[in-house]
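Student: What follows is a predicted protein model with its sequence.
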Amino acid sequence: MSEYAGKTLLFVGGGMEALPGIEKARELGLHVVVSDMNPQAPGLQAADGRLIASTYDVGATLTEARRYNREVRPIDGVMCLATDVPLTVAAVAADLGLPGIPVEVAARAMDKLAMKEKFATDGVSIPWFSAVESAEHLQTLVKERGLPLVLKPVDSRGGRGVQRLTPEVNLVSAYERAIVQSPGGRVMVEQYLPGPQISTESIVLDGICHTPGFADRNYEFIDRYAPHFIENGGTMPSFLPGEARESVRDLVQKAATSLGVTRGVVKGDMVLSDGKPYVIELAARLSGGWFCTHEIPLNVGVDLVLAMIRLSLGLSVEEKALQPQFEQGVALRLIFPEPGRVIAIEGENTARALPGIAMVRLTVNPGDIVRLPTDSNASAGLVIAVADNREEAIRRAEKAVNAITVKTEGL
């Protein structure tokens, strides 16, 4: 009998990017329950059981999970994918006695200020940072520290409200843009560190980080869409030499230990500045942006989604399953049309037919409104390309993006 037979797994969040994990779990023979506030969420349509509750509403999700566990069938595991809700997941796990990270660890992972304070206490390399109490306080900090700095909401996600402060940025307006994106009305500022930024993804087993996910983040539009940080993709393998990669992985290990994750997943946003790695943020969840579902498996053949499904059910994960099986080039590039109303989309089939194209996904349709990007969710679509090496993967991805035209007209 399969070790998955008869088991029930709850996914908190049923968005499109969670769908590959939900489908994988069902293919394993699991009974899959999905919670989401949107009854039309793709994950809900693919699930065996459906709970209607906001992923960010811990109480509502707990109520629905308890009911399902009591009245329908016992829940054996809970996880999330491409949704920044580790606190909701941890609360359900704690309440139902399931495997998971401690609630206090999940809460710290969702509070950028508390996370940085813990890192500072434990000697984890991070940029200088400070809480910001008001626009006037921000102006004082800028006078004391100088520019550039990075302003961000303490408890937001997806790059919402994050801005690079330079001399031409109005600090009062920047503060207002940041605080409106914070559910708790809290803002912080930190030193801007120049240098290549890296996305990592690790599975932690018995306190040891295994980090097969390692990508260079692409910020070629950082000036075009200033002051907002608009990432337009990522590339694997990294251009960094082996010694630099190891220094980043070592810092991920130190940060995961400080955060308190000893069994689970950590997703790192890192920067290498003047040859030294720093932690920008560390999330206690599987990533979005197709990183863990597509890019990492294409790059090194490691299935972090399967590993997390097993951990969530209390099943073992072998270290060898987290070691790279091969290495090939992977490039993801986002599509940013001119702002306006979409009147036509051309070239999608042409892009799909190009060599090495693993994914083409458009997220807009004629009639939709495209606005000037202010966060990482503002693209009109993406392509993922694969090749024998990173340079050819980049070339293929850029060729596919250039083949697609999203025509817009002014509003």
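Tutor: Nice, thanks for sending it over. Residues are numbered from 1 along each chain as shown.

Student: from here on, contacts and neighbour counts on C-alpha atoms
Tutor: Noted.

Student: Run through who's touching stretch 25-37.
Tutor: Stretch 25-37 has contacts (CA atoms under 8 Å, 6 or more residues apart in numbering) with 4-14, 22, 43-44, 47-55, 61, 306, 309.

Student: Quick check: end-to-end length of that stretch?
Tutor: In stretch 25-37, first residue to last residue: 21 Å (CA to CA, to the nearest Å).

Student: Which positions in that stretch come out as buried?
Tutor: Buried residues in stretch 25-37, counting neighbours by 16 or more other CA atoms under 10 Å, are found at A25, R26, L30, H31, V32, V33, V34, S35, D36, M37.

Student: Identify the farthest-apart pair in the residues you listed.
Tutor: L30 and M37 (22.4 Å; CA to CA).

Student: Give me the buried entries from the contacts of stretch 25-37.
Tutor: Buried, going by 16+ other CA under 10 Å: 4, 7-14, 22, 43-44, 47, 49-51, 53-55, 61, 306, 309, out of the contacts of stretch 25-37.

Student: three-state assignment of V252?
Tutor: What DSSP: H, G, I helix; E, B strand; the rest coil gives for V252 is helix.

Student: Which of the buried residues of stretch 25-37 fall in strands?
Tutor: H31, V32, V33, V34, S35, D36 (DSSP state E).

Student: possible to save the residues you listed as TSV with distance to S258?
Tutor: Converted to TSV, those look like this (distance: CA to CA, whole Å):
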residue	distance to S258
H31	35
V32	33
V33	32
V34	31
S35	30
D36	31
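
Student: take the one below as the second:
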Amino acid sequence: MTRTLLIVSGGAAAAVAAARARDLGHTVVVSDSDPQAPAFAFADSCLIADAHGAVETAAAAERYSRKIRKIDGVLCLADYALAAATVTDRLRLPGLPLHVAELASDRLAIRRCFQSAGIPAPWHAEISTPQELQRVIIARGKAVAIMPVENLGSHGRQLMTDAEDPAAAFQVTREASPSQRVMVEQVPEGTPVMLDCWMQNGACQIAGNADTRDIAGRAVSALGISDGPAVCEIVMQPGSPQVTAIAARLGSEAFLDRAIAAALGSP
């Protein structure tokens, strides 16, 4: 049976998902603020909406679902979990609970969850001025990164080892944050490993190194995600790996068919 899938954001990964969903016989709607978004080429319908604005995306989806074609499911392949969850909440569709998406969209809240659950993660702090950043660099060296408090992936993230002017870098990162909030984090030594995770009834499956399944599953569970996709970055260190990043979204194509089915309400 043909169903209608909304994909929030229209980047390269979304283009792959849109093409696959159409191959499976579904109608595909893609929302993005960029009229030239790659996934629009594979969409049956396009919505111009900024995924950074969860309410804007939800309003556009609601209008489409009410006036043009009923949306049956929502999929997100970029760091816009809150926008996707706002849509599913408003349209009463399967998806991440809104309060979990809000948590997963805030790096400081994520770190507090990790601390409560005993999950190893790098040292971090919120900073409000370039002077605070300079004091951190003096105390901890330049092996630190600054980033928006919002969990926006690599957007606005800067390594201080690459920054000629930390004060200018701070201003750039603050401008990249919708709330003008900045945090600094130690960059641990070691090789980062990106893991695609799939949670089902609280059990974690991963595409990648099976040795990291336990810590990845604990990290995803700490955010309250019991079902659906997540992406977890782990830095392998002697003795204890550290979870350096996590996102409540689909990563590679490893679990794509499963994610499409789950979004549309199939087991």
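Tutor: Sure thing, it's come through. The structure displayed is predicted, hence computed values, not measured ones.

Student: hmm, back to that, sort out for me which of the contacts of stretch 25-37 of structure 1 are in helices.
Tutor: I22, G43, L44, T61, L306, I309 (DSSP state H).

Student: Helices along structure 1, start to end?
Tutor: With DSSP H as the criterion, structure 1 has helices spanning 19-27, 42-46, 58-71, 86-96, 103-109, 112-121, 135-145, 171-179, 242-259, 296-300, 304-312, 348-352, 390-403.

Student: packing partners for the last one?
Tutor: Spelled out, it's helix 390-403 of structure 1. Contacts defined by 3 or more CA pairs under 8 Å, 6 or more residues apart in numbering; DSSP states H and E place helix 390-403 of structure 1 against strand 233-236, strand 329-335, helix 348-352, strand 357-362, strand 381-387.

Student: just the third one next, same as before
Tutor: Contacts defined by 3+ CA pairs under 8 Å, 6+ apart place helix 58-71 of structure 1 against strand 49-52, helix 86-96.

Student: okay, these, which one's buried deepest?
Tutor: helix 86-96 (a mean of 23; mean count of other CA atoms under 10 Å).

Student: so where in structure 2 does that helix end up aligned?
Tutor: The alignment of helix 86-96 of structure 1 onto structure 2 (TM-score structural alignment) covers residues 81-91.

Student: List the contacts of G202 of structure 2.
Tutor: With CA under 8 Å, 6+ apart, G202 of structure 2 has these contacts: S221, I225, S226, D227.

Student: Count the residues that sit near the third one.
Tutor: I take that to be S226 of structure 2. The tally of other residues near S226 of structure 2 (other CA atoms under 10 Å) stands at 18.

Student: Map it across to structure 1 for me.
Tutor: Taking TM-score structural alignment, the alignment pairs S226 of structure 2 with T262 from structure 1.

Student: Please look at its match and H210 and confirm they touch.
Tutor: No. Counting by CA atoms under 8 Å, T262 of structure 1 does not reach H210; the two are 11.5 Å apart.

Student: quick one: common contacting residues for these two?
Tutor: In terms of CA under 8 Å, 6+ apart, T262 of structure 1 and H210 are both contacted by the residues V204.

Student: returning to that earlier point: just send the helices and strands packed on helix 390-403 of structure 1 back as JSON lines, with distance to V172 of structure 1 and mean neighbour count too.
Tutor: Shown next, in JSON lines, are those (distance: least, CA to CA, whole Å; neighbours: other CA atoms under 10 Å):
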{"stretch": "strand 233-236", "distance to V172 of structure 1": "30", "mean neighbour count": "26"}
{"stretch": "strand 329-335", "distance to V172 of structure 1": "31", "mean neighbour count": "27"}
{"stretch": "helix 348-352", "distance to V172 of structure 1": "42", "mean neighbour count": "16"}
{"stretch": "strand 357-362", "distance to V172 of structure 1": "36", "mean neighbour count": "18"}
{"stretch": "strand 381-387", "distance to V172 of structure 1": "33", "mean neighbour count": "25"}
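
Student: Pipe those into CSV and attach distance to L251 of structure 1 per row.
Tutor: Output for those, formatted as CSV (distance: least, CA to CA, whole Å):
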stretch, distance to L251 of structure 1
strand 233-236, 19
strand 329-335, 24
helix 348-352, 38
strand 357-362, 32
strand 381-387, 28
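
Student: quick one, which of those is nearest to L141 of structure 1?
Tutor: Taking CA to CA, strand 233-236 is the member of these nearest to L141 of structure 1, at 32.0 Å.

Student: and the closest one, which stretch of structure 2?
Tutor: The aligned range for strand 233-236 of structure 1 is empty, by TM-score structural alignment.

Student: Report the distance from that strand to the chain centre.
Tutor: 14 Å (CA atoms, centre = their mean, to the nearest Å).

Student: One more: stretch 176-195 of structure 2?
Tutor: Chain-centre distance of stretch 176-195 of structure 2: 13 Å, with CA atoms, centre = their mean.

Student: Can you give me the end-to-end span of that stretch?
Tutor: Using CA to CA, the two ends of stretch 176-195 of structure 2 sit 26 Å apart.

Student: do the same with stretch 96-116 of structure 1
Tutor: Chord length of stretch 96-116 of structure 1, first to last residue, is 30 Å (CA to CA).

Student: Now the match of S226 of structure 2: closest residue in space, sequence neighbours ignored.
Tutor: Sequence neighbours aside, G207 is the residue nearest to T262 of structure 1 in space, at 4.0 Å (criterion: CA to CA, 6 or more residues apart in numbering).

Student: That neighbour -> structure 2?
Tutor: So, by TM-score structural alignment, G207 of structure 1 is matched to G202.

Student: and what of N38 of structure 1?
Tutor: Aligned by TM-score structural alignment, N38 of structure 1 pairs with D34 of structure 2.

Student: And its match, how far from A78 of structure 2?
Tutor: Counting by CA to CA, the gap from D34 of structure 2 to A78 of structure 2 is 14 Å.

Student: Kindly report the same for P97 of structure 2.
Tutor: P97 of structure 2 sits 17 Å away from A78 of structure 2, going by CA to CA.

Student: Which residue of these two possesses the greater neighbour count?
Tutor: Taking neighbours as other CA under 10 Å, P97 of structure 2 and A78 compare with A78 leading, 23 against 15.

Student: Now for the more buried one: which residues touch it?
Tutor: By CA under 8 Å, 6+ apart, the contact list for A78 of structure 2 reads V8, S9, G11, A13, R249, L250.

Student: for stretch 155-173 of structure 1, which positions count as buried?
Tutor: Applying 16+ other CA under 10 Å to stretch 155-173 of structure 1 flags D155, S156, R157, G159, R160, G161, V162, Q163, R164, L165, T166, L171 as buried.

Student: what's the counterpart of the fifth one in structure 2?
Tutor: Spelled out, it's R160 of structure 1. Per TM-score structural alignment, R160 of structure 1 is aligned with H155.
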